[in-house]
Structure formats: structure tokens, C-alpha cells
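> I'll drop the sequence and a predicted model, then ask my questions.
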Amino acid sequence: MRYEKIANSFYRENRKKFAEKILPNSVAIFSTNDPLPTNADGTFGFVQNSTFFYLTGIDQEDGYLIIDKRKTPHREILFVRETDEKIRVWEGEMLSKDESREISGIENVEWSSEFWKIAPANLNDCLNIYTHLDLSQGKGTTFRSREKYLTTLLKRKFRTKNFINSSEIIDNLRVIKHPLEINQIKKAVEITKLGFERAAKFLKAGIYEFELEAEISHEFYKRRSRNHAFQPIMASGKNACYLHYITNNEICKNGDMILMDFGAEYGNYKADMTRVLPIMGKFTERQTEVYQSILDVMKSIKRQMVVGNTIDNLKKETQNLIGKELVKLGICSASELLKDPKTILKYFPHGVSHHLGLDVHDVGDRKRPLETGMLLTLEPGIYINEENLGIRLENDILITKNGNEDLMKDIPLEIVEIENLMK
């Protein structure tokens, strides 16, 4: 396997915790993702459903999980794709039943082709059916996931049952990271660091933004990452003022900076980092002023990322600090901000933090008090369109009992560190 697997005791414990939270006389059903089509008979690379992976460790398509709590203790059935002759010829061997048992810790493993023969026997005499609907998935698109399709079919077949979305229970479990998960994320962070250092050494005027992306990708694949955690942003010059600029097709020019927002994936867990580099190897006086302003805000907010605080509070405090920095930088006056506080949003239009884990924007409520084991990003920024200048800095922060741990503390961030790295 491309990455080191997590022990199946982790998945067994996740299923046990979930089963304890659902109502008696209930059955929960989960499914894998489908490969998404491109055009003709092409597909994108397969990405597993994060919740299915969290409960099973299975990392291939066409699978189901049943957690049956009609009786105590609960029962579990895992369904995996069988390797028939066509699959063997075109794709190779899928997981065997024994391999699936070893990965998931589930003894009762069946072929997915048997799902609709076996599932009704578990569902006919239960009161509640839990399915998993990720309400944030596919927003603004016509996309319908396998989960949504499965839920629709089940509701048609079992009209008298009480259907419940399992996402609240699952999200409350996933938001607190297990030490084994943190270890996977630390591996993703280390790979991200190596990709960044390679790109920084390669950066010079005259190259295209996508060439930096290619350097990072090379390092990722070489280090057992299957892909970028998300579409990388390589935004030079004015492009850094566009928050999700992903075309990466401009030439890097002397005198400009480049904002690089990217992260590695490792074993389905994600890293998320942003750094800003001077293309000529040294920041100008103005770039130094703005960079240091954001770095100071970042350090101040990091000290506030502690148990009991909330992401919403962190954002409000970030806006207050950035407002003061805007005045210091001569971008606007204190009276302007007092007259219209929303002026800050022109220069800092996004949030300062989000949860991180199996998804880049992982599960977690912005209003929920921070707890030990939560893992979040920290990403303040200032975007000055009038100067074609955008700076955002981002690290991944683990909330601990006594404060927090910056998982990216060893990745160059200070101005002198950045300039020394590029020599």
C-alpha cells in the first residue's frame, strides 16, 4: 500500500462509539464514494468517502457498511467489491474478504453484489434507519453523491421507517483527532514542508506558476502522498488578491511576490499551508511592512487558540487586529474604520480558521468551544488590490490541554528564514 495503515483497533473503536450514540432498535448504513466522471468513459482519481474511511479504513469504491443496533451488542457487516474476471483483467485485484477483515476489524464481510439481498433482513423490523448525508457536499452544484442516492432508494423501499441523518453524531466524533490521526497529519505536514523547500529553491523570475506546482507535486508523489490535499494556489503578483486563484498560468516577475497555498495528503489525511515568497529572493520595504503585519497578527491569534475559545471569536479578534494594522500601513484611517467597520472586509474577506483532518475543510462548528484534540488552521491575510499585493500566512494548529502545538513550527515563516531559504 502507498501509505502506512492505521491499526484496525482505531476503526473498531470509532464504530463502537457511533453505535453507543444511536437510538435502540436502529440500523445505520454507510457507503463509499463513486469515482466521478470526466468525459466519455474517463473518471477522476478515486477519493474515498471520509466517513466511510473513518469507520472502516477501506479505501476502494463500491462498498457498504451496516451497523445493526436492533440488539445489544451491535452487529456489523462490511460489503466490499468482488474481483470478477472483468475487474481482474482491467483493474487488477480488489481487496479480498480476509484483507478487508484485517484492515477494518470487521469479521462479517460480504460482497457488495449481495448488499440488496442482505440489507432488507436487517431493515424490515427496525424502527430507525440512519444514513449519512454530508450537507456541505456539492453546494452550488447538481452533484448527487452515492450517499444521497442510497438514502433516496432506502426511503422508497422502507417508507414507514424513521430516517435520521447520522452526520451530527459522526461529526462530533471526527472533530476530536485521535493520536493515530494526528500522526498521519504530521506525515502530511512533513511532506508539505519538503515540497515547499523544493519550490522555494526553484523559484526565480521568468518561470510559470505551474512550474512551482510541478516541483511540489514531484516531491509529494516521491514521499508517498497520492495527491495535493486540494487544488494548489500558486498566485504571483496581483493574482494573490484572488482568494482561490487556481489557474496557476502566469509568469513570475521580479519585484512581485508569490502566494503559495497548498498541502499534501497522506493516507487520506490533509495538511494545509500558505507561504508568501519574494520572487527576487528578498522582500521590498513595503512587502516587508505588510508581511510583518500579518505575521504579528498570526502570532497574536495563535496564543488565543486554546481550550474554550471559538473560531468565531478568533475571527472577530483577527478583524480587530487587522483593522489596527491597516491604519499603521496607511491603507485607511481610524476614522474611516470607525465610520464603516466593514471596510476591514475589503482587505480581509475570509475566515481565519477551519477544522482540518480527513477533509481540508473538516467537520466542526465555528461556534463550538475548542477542545483538546481539535486540529485547526490559522490563516490571517491582507489583500491590497490597489497595490497588487496579497499576503496570507497559514499553519496547522493542534489544540492541547495546556495551549496548542503548531505542527508547522519547523517550516520557514519569519522574513529572515524565508530569505535565507531562497539563497
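Perfect, thanks for sending it. Numbering: from 1, shown residues only.
> When you work out contacts or count neighbours from here on, use the C-alpha atoms and nothing else.
Will do.
> and R224, what does it touch?
2-3, 266 (Cα atoms under 8 Å, 6 or more residues apart in numbering).
> Can you tell me which of the residues you listed are buried?
Buried subset of the contacts of R224 (neighbour count, 16 or more other Cα atoms under 10 Å): Y266.
> would TSV of the contacts of R224 with distance to H350 and secondary structure be doable?
Shown next, in TSV, are the contacts of R224 (distance: Cα to Cα, whole Å; DSSP: H, G, I helix; E, B strand; the rest coil):
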residue	distance to H350	secondary structure
R2	35	coil
Y3	33	coil
Y266	27	strand
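> Reformat the contacts of R224 into TSV and put distance to K155 next to each item.
Shown next, in TSV, are the contacts of R224 (distance: Cα to Cα, whole Å):
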residue	distance to K155
R2	38
Y3	37
Y266	36
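> For P278, state which of the contacts of R224 is nearest.
P278 has its nearest neighbour among the contacts of R224 in Y266, at 28.9 Å by Cα to Cα.
> Tell me how many other residues surround K86.
9 (other Cα atoms under 10 Å).
> Against M94, how distant is it?
Distance, K86 to M94, by Cα to Cα, to the nearest Å: 12 Å.
> With D312 instead?
Distance of D312 to M94, computed by Cα to Cα: 44 Å.
> What about L127, how many residues nearby?
Other residues near L127 number 16, with proximity taken as other Cα under 10 Å.
> take a look at this one as well, against the first:
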Amino acid sequence: MRMSIQNEMPGYNDVDQLLNQQGVGLTPAEMHGLISGLLCGGNTDSSWQPLVHDLTNEGLAFGHELAQALRNMHSAISDSLDDDGFLFQLYLPEGDAVSVFDRADALAGWVNHFLLGLGVSQPKLDKVKDETGEAIDDLRNIAQLGYDEDEDQEELEMSLEEIIEYVRVAALLCHDTFARQQPTAPESPQTDITLTKIRSGGVMTQQEFLSRRQTLLAQMQPGSAALIFAAPEAVRSADSEYPYRQNSDFWYFTGFNEPEALLVLIKSDETHNHSVLFNRVRDLTAEIWFGRRLGQEAAPAKLGVDRALAFSEINQQLYQLLNGLDAIYFAQGEYAYADEIVFNALEKLRKGARQNLQAPNSVIDWRPIVHEMRLFKSAEELAVMRRAGEITALAHTRAMEKCRPGMFEYQLEGEILHEFNRHGARFPSYNTIVGGGENGCILHYTENESELRDGDLVLIDAGCEYRGYAGDITRTFPVNGKFTQPQREIYDIVLESLETALKLYRPGTSICQVNQEVVRIMITGLVRLGILKGEIDELIANNAHRPYFMHGLSHWLGLDVHDVGNYDTDRSRVLEPGMVLTVEPGLYIATDADVPAQYRGIGIRIEDDIVITEDGNENLTAGVVKKADEIEALMAAARQS
């Protein structure tokens, strides 16, 4: 028996500082969890380092100090896992300044990244049974645990320590199962292809995607197939393409981020179904030039599909899969290349009657079914969207801190994008809007080329895309850090509108109902300032606010910034738990508006993202200030530092 660990674990705060210096968007607990997961999954050779680079740092190697600290961490974890005295411990923040809530958050991060590392080493994790399988299921549940900050801290601390001990033992059980009893060599390089691709879409469990496919299959008629195509690549200019972004519906069911792909879900009857993926073949030359491909051999284990076929053979294979079915579910008109493939297959079946071929009788659009599914977010989706909100809030905070008169709008955009990338969100979820002065009155202003003037406001509407899901925040603040009186008067009307909507949104309400209350606040405020004149109710009946508030109050949010899902007439759909939506009141007063001169050219929008809960809503983007006094204080402090 070994009585001590030969390699010392680096200090938590030291690792935290090194991660921040390198711009790695993980906490020390999350990094420890990831490395522990790789080791407990049986990955014991040097391949752990490039895997960690792929998963956390866009494939780039770390600087010398961080790399050495992580090697020491890896060695210490390895020693403790191999020690018969159960010396393995979770790596969580400690000390008087660390609250129980801090430790709870760190634990959730550790577990999430442990499962990620374990899944990379053991891609068939969902097929693990017995005690280890139950422990893995428990870890998935623990990763989603929340807490109420009003809870008794002493009780919470006791419960937390029990959970930490359970997680520790579960990790050791995984190590015994995968690394001791059944050591497995790391998969060949081609089976790890999706690690680099997954960064732009997300780390969701394979079970999440499988569950979605099963939900769709349950709503399909027997003797049918659903055909869901990947997005084609988009040419930017000449031989240059835009960065690839997967079709949101295809991603929703696969988590696969390559073009030239088709998911086929076949429902033979109420008890038998299977899935087939068409994807690109491995091609050494193409992969040298354009990046790795998953291929057919690795796809079933990586993506949880039953079979994978070459996309280059789709015209010879697809019609055989559809032969004899009664119906196909297909989004006709979405992509021209997909229409051509599908209708060529159907034509082969129609012309092949003499060869006993039979074409489906009907083509049904799957989008109403799928888009209703996407409207209600799962626990895994909400965890990702919370992080998207957090990163987006950090970016808006940075913009407030960095803003100075004389900068250009595109320079503030650069600060936003910097913060997105720093925290692992490589792309924005839509084109960033940075509108200084009267440019803030242009709703979708994206030129971002003007100079920011002393005395003007700047409106920033920006959100990151994190693991495929969109954040969407708007903040408006003074370029010089201090609101003028007219700016503050308009701002406070918009802020009151937002805060009222946040209080009203809950199950049983609708966007339409909440919007009516917001309109009343706006019109009342505009009358008070002399911008509108007349009796309040009459002005409301005549939609007198429309010249100044011309867009909707809210839209769905998810894999797309204007996410899919039915609103019903006049956005009267009753809200239910799991729906995620924006709240974005605004007032825009053109420079030539017939209003008191001091208000002309002021454009203000304030926007947050919320999820409807059982008893109200949760604000996913509360991490950036929005009260005028708080904005001024933040900007003043930044100028003093």
C-alpha cells in the first residue's frame, strides 16, 4: 500500500490566476474535474494534454507555467486515484472568504467537467449498467442541482459535504470500472474529431440528443421517416467561406457540426425505430487542408446513431431506406440541395414499381413538431443558456468600463468580442449593434463605424453564442459615464417598463398582456415629458407609442436568437415553464421628431433574457447593471483604476 502522494497538487488560487492569465474560461475546479474524468475513464497516456487543449483552449497549447501546473495536477490526481488509501479528493475553493454557495457552484462545475472528461474517454457511457451506471446517472443529476440563497447556510453546508463525499466515491467507482478492471486504450484520432467541432455547438450528453430523437419519433406516424439535413457551407467571397454554423434543427438532434450530413429517423411501427446518419467519408488530403472528419466508423459511438453511411452514396442509399414507407417528414424548401436529393429518391421509387419499389404517399413538414419541442428548454439547455447569459453580461460590463469619448463604435465591438472569446464563446449569436448618439435610434444598426461623442449615449445590443445557444442583452449608457437630465428621463421610463415586465412574466401570462402594461408605462411617461399630448387611455387605444416603440417587447430565445416556436395571434400564447424569452422595451426619438428639442436623437433599449419557472421567472442576464446610478458608478470606478 502506498501511504502518500508523490506529486503535490498546485494551489487553487495559483491555478485560478494562471487560467485567467491564459484566458481559459474554466475554474480550477472545472479543470480538475475534466482531468479527473479523463483519468477515471482510462485515459492514462500523454494524449490527455491535446484533449484538454481541444476542449478548453481552441486546440492551442498552454503557456509554460500553466502547462506545468496542469501536469502537476494530472500527476497528483493519478497518484491519488491509484492509492489504495482512497486519498483522492475533489479540488474546490476553501477558506473564510469562500461561501457555501461558492463551493456549491464549484462542485457543479467539477461534476459537469468530470462527466465531459469521462465521456471523452468512454464514448459509450450511456450503455454502462449496474452500480457504475447508476453512479453516472446520479452525477448527471447532481450537476443540475440548484440551491436557494435563502436556505439555511448551516444545513446547506452539511448537505453539500455529503454530496461532495458521494461524488468522490462515485469518481473512484468509475476509476475502478474503466481504468482498473477494464483498461481501454484511447480511441484513435479519427474518433475524437468532434471535440474541436463541439466547441461552437456544445457539450451536451449523448442521452440528451437521443431523448430528443425519441420524442420526435413518438409523434411520427408508423411507417414513416424524418429527414433532417445539415446546413451547407456558405461562400463569403471567391474561395473563402464563412465560419461554418450548423443548422439549429440538425444540431438539436445530433450535436454534430459538419456539413454534408443527413439524419434519417425511421419509425417502422410503434415499437421499432432506428437512426441512420449520412456524413462525409474520411479523406486524408481534405483533412490536411480543411480539418478532420468524423467518418462512418466512429459516428455510431460518438453520436449514438444506429448506422452511418457515406454522404457521397446518398443517391444510391436513401431511396432504399424510404422504400415501402407511408410518409416522410421533411422541411421542403429549406435547402435547394436537400430538395434535390429527397425528390430524386422519391422519383426513383415512383418509377420503380416494376421492381416492387413503393414511394411514400405523403410528405409532412416536421418543423411544427420540432419547433414546438425546441420552445421548451431542458435542464441541460438551461445550464448552457445561463452560461451564455453570464458571458454576455461580462462583455457588456467590459464595454461600459472601457468606453471613452473619441473611441469608435467598432472599438467597443472589439471589447465585446474579446470578452466572448476569453470565456469560450468564439462567435456572437448575431451581428453586434453598437450605436452611438442618433445611431441608437436605428434598430438593427450594424455599421459600427462612427466616433463616440462626449455627451452622447451608446446603445449596445450584443450576445454570445455559447455551445450553440444564444445570449441577447442590450444596455444603453453615456459615453462619458454621466447621463444628462433628458437622457436620464427617457432612460428611467424604459427601465421602469423593463422592471415591470420582469415582475409580471410568469406562467399563465402572455407577451401580449405584459406588453399592454409596458405600453401604459411608456405613454404615461411620454405624456409627462411633453413628448405626447392627450388622455392616456385614448393615446393607448390609438397606439400613440408606435413612432417611439415600434418593435415587439419579447421574442423566444434558444439555439437561434429569434428562436422558433409559435406565438399565437398577437403573441397571446399563454406562457409555460421552460420557455425562454427576451424582455426588451425601448424608446427611439428621431432627430427630426416633433418633440421638445432636448429629447431628439435619443435611442434607448434595455434587454434581459428570462426563463419562465413554476412560480415566476429567472433572469439569465442579471449579471450586468442596468440602473442609471449603478451604470454611472461602474464607469466612474473604471476610470479611477
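Received the coordinates, thanks. Remember, it's a predicted structure, so these values are computed and weren't measured experimentally.
> In the second structure, which residue range corresponds to stretch 212-232 of the first structure?
Alignment of stretch 212-232 of the first structure against the second structure: residues 412-432, by TM-score structural alignment.
> what does stretch 269-277 of the first structure contact?
By Cα under 8 Å, 6+ apart, the residues outside stretch 269-277 of the first structure that reach it are 181, 184-185, 188-189, 192, 200, 229, 257-265, 283, 356-360, 377, 379, 391-396, 413, 418.
> which bit of the second structure covers it?
So stretch 269-277 of the first structure sits over residues 469-477 in the second structure, by TM-score structural alignment.
> so P24 of the first structure makes contact with P73?
No. Under the criterion of Cα atoms under 8 Å, P24 of the first structure is not in contact with P73, lying 10.6 Å apart.
> out of the two, which sits in the more crowded spot?
Between P24 of the first structure and P73, counted using other Cα under 10 Å, the more crowded position is P24 (17 against 11).
> part of a strand, is the more buried one?
No. Under the criterion used here (DSSP: H, G, I helix; E, B strand; the rest coil), P24 of the first structure is coil, not part of a strand.
> picking that back up, pull the distance from the match of stretch 212-232 of the first structure to the chain's centre.
Distance of stretch 412-432 of the second structure from the chain centroid (Cα atoms, centre = their mean, to the nearest Å) equals 14 Å.
> Quick one: end-to-end length of that stretch, please.
This stretch, stretch 412-432 of the second structure, spans 10 Å end to end (Cα to Cα).
> List the buried residues in that stretch.
Within stretch 412-432 of the second structure, the residues that count as buried by 16+ other Cα under 10 Å are 412-413, 415-417, 419-432.
> And stretch 340-353 of the second structure, by the same measure?
For stretch 340-353 of the second structure, burial by neighbour count (16+ other Cα under 10 Å) applies to 342, 345-346, 348-349.
> Please apply the same query to stretch 233-243 of the first structure.
For stretch 233-243 of the first structure, the neighbour count (16+ other Cα under 10 Å) marks 233-241, 243 as buried.
> and what of stretch 83-98 of the first structure?
83, 94-97.
> Endpoints of that stretch, how far apart?
First-to-last residue span, stretch 83-98 of the first structure, Cα to Cα: 13 Å.
> can you check stretch 453-467 of the second structure too?
36 Å.
> Same question for stretch 78-89 of the first structure.
In stretch 78-89 of the first structure, first residue to last residue: 25 Å (Cα to Cα).
> In the second structure, which residues correspond to that stretch?
With TM-score structural alignment applied, stretch 78-89 of the first structure matches the range 277-288 in the second structure.
> for stretch 216-234 of the second structure, the distance to its chain's centre please.
On Cα atoms, centre = their mean, the centre of stretch 216-234 of the second structure falls 23 Å from that of its chain.
> Read off where that stretch ends up in the first structure.
Per TM-score structural alignment, the counterpart of stretch 216-234 of the second structure in the first structure is residues 18-36.
> what about that stretch, how long is it end to end?
Across stretch 18-36 of the first structure, the terminal residues are separated by 28 Å (Cα to Cα).
> how about it: buried residues?
By neighbour count on 16+ other Cα under 10 Å, the buried set for stretch 18-36 of the first structure is 18-19, 22, 24-35.
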